[in-house]
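Asker: how would this look folded up:
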Amino acid sequence: MMDLDWASMVGFVGTACIIGAYAYLTYEDNPNPFILHGTNLTGAALLTVSLVVHTNWPSLVLEGFWAAIAIWGLAKALRGRRKNG
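Answerer: Predicted structure coming up:
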């Protein structure tokens, strides 16, 4: 069995964040967008760290889009909070 280095472990934590966010979205009838998109952004950032060390260009591009969508979702939630605030 191959030992996992720190970058792979960081990547696994990122994967857990993204899977957890998707499970949260599926489980909750009215999910908190800050939890959902914040967890997705954290996961994308952690996976990006792993992918910079162990470069996989298609996955790195995917994480860039994943992070951008999460940032968009957070911005949308902030605008909604200010509008209703």
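Asker: Going by C-alpha atoms from here, please, whenever you check contacts or count neighbours.
Answerer: Fine.
Asker: for the protein, what's the longest helix?
Answerer: The single longest helix within the chain, with elements called by DSSP state H, is helix 57-84.
Asker: tell me which residues of it are tucked away?
Answerer: By 16 or more other CA atoms under 10 Å, the buried positions in helix 57-84 come out as L60, E63, G64, W66, A67, A70, I71, G73, L74, A77.
Asker: Look up how far I18 lies from the first one.
Answerer: Separation of L60 from I18 (CA to CA, to the nearest Å): 15 Å.
Asker: List of residues touching the helix or strand hosting V49?
Answerer: Assigned by DSSP states H and E, V49 belongs to helix 33-53. The contact list for helix 33-53 (CA atoms under 8 Å, 6 or more residues apart in numbering) reads 7-8, 10-18, 20-22, 24-25, 59-60, 63-64, 66-67, 70-71, 73-74, 77.
Asker: one more to put side by side:
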Amino acid sequence: MIDGLDIYSIVGFGGMACIIGAYFYLTASEKPNPFILHGTNLAGAALLTVSLVVHTNLPSLVLEGFWAAIAIWGLAKAVRERRAQKVGRL
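Answerer: From the prediction side, this is the model:
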């Protein structure tokens, strides 16, 4: 194992990959699926939070809290919009 690279750092790198992947998906997609976008961001924030709880960096931990909250808000908005579309089709 690389010095300083423990399981929590590896989990953090996974979270980083999720967030970067979601940003790439948003940028590359003509019409991104909000469930994929916000779900991937939420997973990334959660994984990075696991890492940050062990390797504490308070500003980054607060950032991940906001990142997760925005992702949850985006998912809730997508659910509401999907329900409204289904009601409109009936």
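Asker: which bit of the second structure covers the longest helix of the first structure?
Answerer: Residues 58-85 of the second structure are where helix 57-84 of the first structure lands when matched by TM-score structural alignment.
Asker: how big is the offset of that stretch relative to the first structure?
Answerer: Stretch 58-85 of the second structure, aligned to the first structure and superposed, deviates on average by 0.2 Å (mean CA distance after the TM-score superposition for the first structure).
Asker: any idea how far that stretch is from the chain center?
Answerer: Taking CA atoms, centre = their mean, to the nearest Å, one finds the center of stretch 58-85 of the second structure at 8 Å from the center of the full chain.
Asker: Same question for stretch 52-71 of the second structure.
Answerer: For stretch 52-71 of the second structure, the distance to the chain centre is 11 Å (CA atoms, centre = their mean).
Asker: Kindly report the same for stretch 8-23 of the first structure.
Answerer: Worked out by CA atoms, centre = their mean, stretch 8-23 of the first structure lies 8 Å from the chain centre.
Asker: And stretch 17-31 of the first structure, by the same measure?
Answerer: Distance, stretch centre to chain centre, for stretch 17-31 of the first structure: 12 Å (CA atoms, centre = their mean).
Asker: Please apply the same query to stretch 49-58 of the second structure.
Answerer: Distance, centroid of stretch 49-58 of the second structure to centroid of chain: 16 Å (CA atoms, centre = their mean).
Asker: How about stretch 40-51 of the second structure?
Answerer: Stretch 40-51 of the second structure sits 6 Å away from the centroid of its parent chain (CA atoms, centre = their mean).
Asker: That stretch vs the first structure, average distance?
Answerer: Stretch 40-51 of the second structure sits 0.1 Å off on average (mean CA distance after the TM-score superposition for the first structure).
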